[in-house]
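Undergrad: my questions are about this predicted structure, shown below with the sequence.
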Amino acid sequence: MEMGKENESLDDDGRVKRTGTLMTASVHIITAVIGSGVLSLAWVMAQLGWVAGPVSLVAFSVITWFTSILLADCYRSDDPVPGKRNYTYVDAVRTNLGGYKVRICGLAQIGNLIGATIGYTITAGISMAAVIRSNCFHKNGHHAKCQASNYPFIIIFGGIQIVLSQIPNFHKLSWLSMIAAVMSFSYTLIGIGLSIAQVAGGNNGARTGLTGVVVGLDVTVSEKVWKTFQAIGNVAFAYTFSPILIEIQDTLKSSPPENKVMKKATSIGVSTIAFLYIVCGGVGYAAFGNDAPGNFLTGFGFYEPFWLIDFANLCIAVHLVGAYQVFAQPLFRIVENWCITHWPENGFITPEHAVKIPLYGKYHINFFQVVWRTVYVVSTTVIAMIFPFFNDILGLVGAISYWPLTVYLPIEMYIVRSRIPRFSFTWTWLKVLSFTCLLVAVVAAVGSVQGLAAGVKTYKLFKT
């Protein structure tokens, strides 16, 4: 009887039965994708205008949805129902493609996950410092020199992450993702509401146009080109969650089939995000026109009501607390599985120790996990404090990892799994799609390099 009960608590691979559902997968996607970058879409619209802006937002949402659908079928090998599970993106690539493409996937995924956690640490610090500045502007006037250091808030954020990083795995993360998703909706809707109010109030003569910022009036020719490159890159990366898609899918119950549930979750997540992006970018551009700031909450496109701005920035910080874990947990798993595989008998890495916690009961602690995860969070916190312009580096990391993770590898695995003949119609248009997205990634990388160079130059001038 006990053996029967034990088997009922395990999945077909012998691991603890997964409990994820359509709702939890959708929430993970929304938490991962909607970041404070949604508030920069007004700036993106200002660079691209009323035609290219909405078209690019729709086009890249469709591309992300399509390639994510292809990737969802790669969770199990051979057959989407009884087939062998691939627990990570790298496992899926190793099973379906193998060779050097496994290394490409591993490097791109790890770089993306590390970059995201550092970027979130910086952004959370900026958002929390913006609360101090908002209160200062309210008290002393909008033209006052209100400064607040990000460092104390980055340290606070890091301290919170040290605690949350002890959550055992992705499967135990649903409650945090739920809170983060609510926060993301909150500050997005606040931004939309404030923008609508500004438009209704006359928006102070903000200029908009079909092609965005005007050469000779708003920008030079070279600035127009660089900012267009950056804006296209921002839109392409705005929907990306491929680096953690397989990891999210691995939290789902086995019935109904994981690939079907993941496809529905992808459709729900991407369509919801696309709607919010288009609305937020559109009303933000209408409110600020070609002078739209990079982020109209932390960049103070709005000053009043100050308490609402404060609340929105706090929502951003809380959302990023959850988003950090959504990207950190897959990285923790990659490193810990690698170490266990290479040193299975190590007394520090492998064993778990039961510790009694008041009001909770037994909690199993792995000393290696505690130490390694703490060291990782401390490292990302320190990097965030040393490199305040790391978000520009993150743009470059995103540009480099976007094409292989979001487009190239899902398409290549689909071609192999479906045995699509070379030079057939389907093979040809999939290759064309992949090549087109490669060009977008290259353009975005060039724009990111230029933005990084400008950011470093501005930072040096500020320091002197």
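TA: Structure received. Residues are numbered from 1 along each chain as shown.
Undergrad: C-alpha from now on. contacts and neighbour counts both.
TA: OK.
Undergrad: and the strands in this structure?
TA: Listed in chain order, the strands found in the chain under DSSP state E are 353-357, 361-365.
Undergrad: which other helices and strands does the first one contact?
TA: With contacts defined as 3 or more CA pairs under 8 Å, 6 or more residues apart in numbering; DSSP states H and E, the secondary structure elements packing on strand 353-357 are strand 361-365.
Undergrad: the last one too?
TA: The contact analysis (3+ CA pairs under 8 Å, 6+ apart) places strand 361-365 against strand 353-357.
Undergrad: identify the residues contacting the strand it packs on?
TA: With contact meaning CA atoms under 8 Å, 6 or more residues apart in numbering, strand 353-357 is reached by 362, 363, 364, 365, 366.
Undergrad: now the buried members of those.
TA: Taking 16 or more other CA atoms under 10 Å as the criterion, what is buried in the contacts of strand 353-357 is residue 366.
Undergrad: put this beside the first:
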Amino acid sequence: MAGEDFEDEEQKTSLLNNSPHELTGTVWTALAHIITAVIGSGVLSLAWSVAQLGWIAGPLSLFLFAFFTLVSASFICDVHLYTNPSNGTTTTNYSYLQAVNTVLGYKNGLACGCLVYFSIFKTGVVYTITSSISIRAIRQSNCYHEEGHDAACEFENIYYMLLFGLVQIVASQIPNIFHTKWLSIIAAIMSFTYSFIGMGLGLVQVIGQGEIKGSINGISTTDPTQKVWLVAQAIGDIAFAFNFSLILLEIQSSLKSPPSQKVTMKKASTIAIATTTIFYFFCGASGYAAFGDSTPGNLLTGFGFYEPYWLVDFGNACIVLHLVGGYQIYSQTLFAIVERWYAEKYPESGFSKDIQSFKVSFFPEFRLNPLRLCFRTAYVILTMAVAMLFPYFNEVLAFAGSIIFWPLTIYFPVEMYFVQKKVVRWSRMWILLRMYTIFCLLVTIFTLAGSIEGLIAKRFG
């Protein structure tokens, strides 16, 4: 009976969500949000990652990081509702940062805030780089088709970054994550589409050449030190591909009850992680099997595939459409944090209030908000500027994955679990999770060192 009372109370609390928006989310909308966030630019580097690690360590690393992500998602779902043991009050945490503040206190919240802001920002940078590469690849694909595979079809990324940035400036005026359901659904469909295209092209090439390339040890090199750095970068790329912890509580807060938001979110997370892991495995394995030591860093833009050029073009177009949505799903979290802070700090300011409405054709009504317009535009411009400074796909992915993997996916969720479940120090569960945390920390340090070496070599080498 106690368990039933808790679920009823959770449902009641979730219905009293102080958001002005009606809670209409289901397991399917949550699934769309998660897949939009998880299957991003990281999937394009997985064939290269498997190629660095080989046929045993590559797939094993994929499944290991899927396990880490599933454990993290379960821990985070549990703290959506947190009851303070000292006074018995129950708090609904609408964001990852709020949860850390509530459960672990101000100091941990401050450290987490810096990492959260950095993580969201670096995702915007990575998506800008990836989208520009995909747009450029469409132009290159047409050029190779018309002029031959040996033609000098090289184009600058900067113009395509500007184009993607202009689209994001407009899209960023979407008020909040409650208004991005349609964008997530489109983006999720696009992610499945280009994953299928990359996987299909790899399988066709394997069948056509009549052999499976690759080896247990991965890509061979005469420099053992360089091999170590490449392995570290590959693991960092895999870590980036599975990262979605930051937006989980925002998604959970949009779900309707009954069933309870926690039950729905755990179900959606499990389905999403299982689905994406299967896609990741087949995308990584088919790419490595097709190209072996020649596996490109980006499966659809590295031009291992030239024909059919229209299918390569379509796959890259799907990537761009997906990343337009993915950029917004992540960025809306940061936008909400900053705009909520401003509204609380300056409640009388008219800068954060809607001042005019516009209605254009069949599009939804658009409300002009000075704070939203200025801050979000500046944010998009800043992500573009950093992307232009470091336009290196695999190295940036590895750095982005390694710098925040341990603290946000491992450390804070485990610490919140200890507090939420009142885990006794030196108990079996406490020791097990401490060993788990230390192991993941060592992996993170290794991948971070490799990604920094790669960035320095690319930028200054």
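TA: Great, that's in hand. If you're wondering where the values come from, they're calculated on a predicted model, not measured in any experiment.
Undergrad: of all the strands of the first structure, which lies closest to residue 11 of the first structure?
TA: strand 361-365 (20.7 Å; CA to CA).
Undergrad: look up how far residue 27 of the second structure lies from the aligned residue in the second structure for residue 53 of the first structure.
TA: Correspondence of residue 53 of the first structure to the second structure, assessed by TM-score structural alignment: residue 58. According to CA to CA, to the nearest Å, residue 58 of the second structure stands 31 Å off from residue 27 of the second structure.
Undergrad: rewinding a little: for the strands of the first structure, which one sits closest to residue 321 of the first structure?
TA: Short answer: strand 361-365, nearest of those by CA to CA, at 22.3 Å.
Undergrad: how close does the closest one sit to the second structure?
TA: Taken against the second structure, strand 361-365 of the first structure registers an average deviation of 4.9 Å after superposition, with mean CA distance after the TM-score superposition for the first structure.
Undergrad: please work out how many residues are found near the corresponding residue of the second structure for residue 353 of the first structure.
TA: Following TM-score structural alignment, the counterpart assigned to residue 353 of the first structure within the second structure is residue 355. Per other CA atoms under 10 Å, the neighbour tally for residue 355 of the second structure reads 11.
Undergrad: how near is residue 355 of the second structure to residue 213 of the second structure?
TA: Distance, residue 355 of the second structure to residue 213 of the second structure, using CA to CA: 61 Å.
Undergrad: before we move on, back to that, next, format the contacts of strand 353-357 of the first structure as TSV and append distance to residue 333 of the first structure.
TA: Listed next are the contacts of strand 353-357 of the first structure as TSV, based on distance: CA to CA, whole Å:
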residue	distance to residue 333 of the first structure
362	22
363	19
364	16
365	15
366	13
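Undergrad: pick the one among the contacts of strand 353-357 of the first structure closest to residue 345 of the first structure.
TA: For these, the residue nearest residue 345 of the first structure by CA to CA is residue 366; the value is 13.9 Å.
Undergrad: ok, now which ones touch that closest one?
TA: Residue 366 of the first structure makes contact with 348, 349, 350, 351, 352, 353 under the criterion CA under 8 Å, 6+ apart.
Undergrad: need the counterpart of it in the second structure.
TA: Mapped onto the second structure by TM-score structural alignment, residue 366 of the first structure lines up with residue 369.
Undergrad: and for residue 114 of the first structure?
TA: By TM-score structural alignment, residue 114 of the first structure lines up with residue 121 in the second structure.
Undergrad: tally of neighbours for that match?
TA: 22.
Undergrad: how much space separates the closest residue to it other than its chain neighbours from residue 454 of the second structure?
TA: Closest residue in space to residue 121 of the second structure, ignoring its immediate chain neighbours: residue 383 at 6.9 Å, by CA to CA, 6 or more residues apart in numbering. Residue 383 of the second structure sits 21 Å away from residue 454 of the second structure when distances are taken as CA to CA.
Undergrad: more crowded one of these two?
TA: Between residue 383 of the second structure and residue 454, residue 454 has the larger neighbour count (other CA under 10 Å), namely 24 against 21.
Undergrad: residues contacting the aligned residue in the first structure for that one?
TA: Structural correspondence for residue 454 of the second structure with respect to the first structure (TM-score structural alignment): residue 451. Contacts for residue 451 of the first structure (CA under 8 Å, 6+ apart) come out as 230, 392.
Undergrad: residues contacting residue 123 of the second structure?
TA: Residue 123 of the second structure makes contact with 327, 330, 400 under the criterion CA under 8 Å, 6+ apart.
Undergrad: re earlier: which one's more surrounded, residue 58 and residue 27 of the second structure?
TA: Between residue 58 of the second structure and residue 27, residue 58 has the larger neighbour count (other CA under 10 Å), namely 27 against 20.
Undergrad: residues contacting the more buried one?
TA: 49, 50, 51, 52.
Undergrad: quick revisit: out of the contacts of residue 366 of the first structure, which ones does the second structure keep as well?
TA: Comparing the contacts of residue 366 of the first structure with the second structure on both residues aligned by TM-score structural alignment, their matches' CA atoms under 8 Å, the contacts found in both are 348, 349, 351, 352, 353.
Undergrad: and of these, the nearest to residue 463 of the first structure?
TA: Closest approach to residue 463 of the first structure among these (CA to CA): residue 349, at 43.9 Å.
Undergrad: now that closest one. Nearest residue, chain neighbours left out?
TA: Of all residues not flanking residue 349 of the first structure in the chain, residue 368 sits nearest, at 5.0 Å (CA to CA, 6+ apart).
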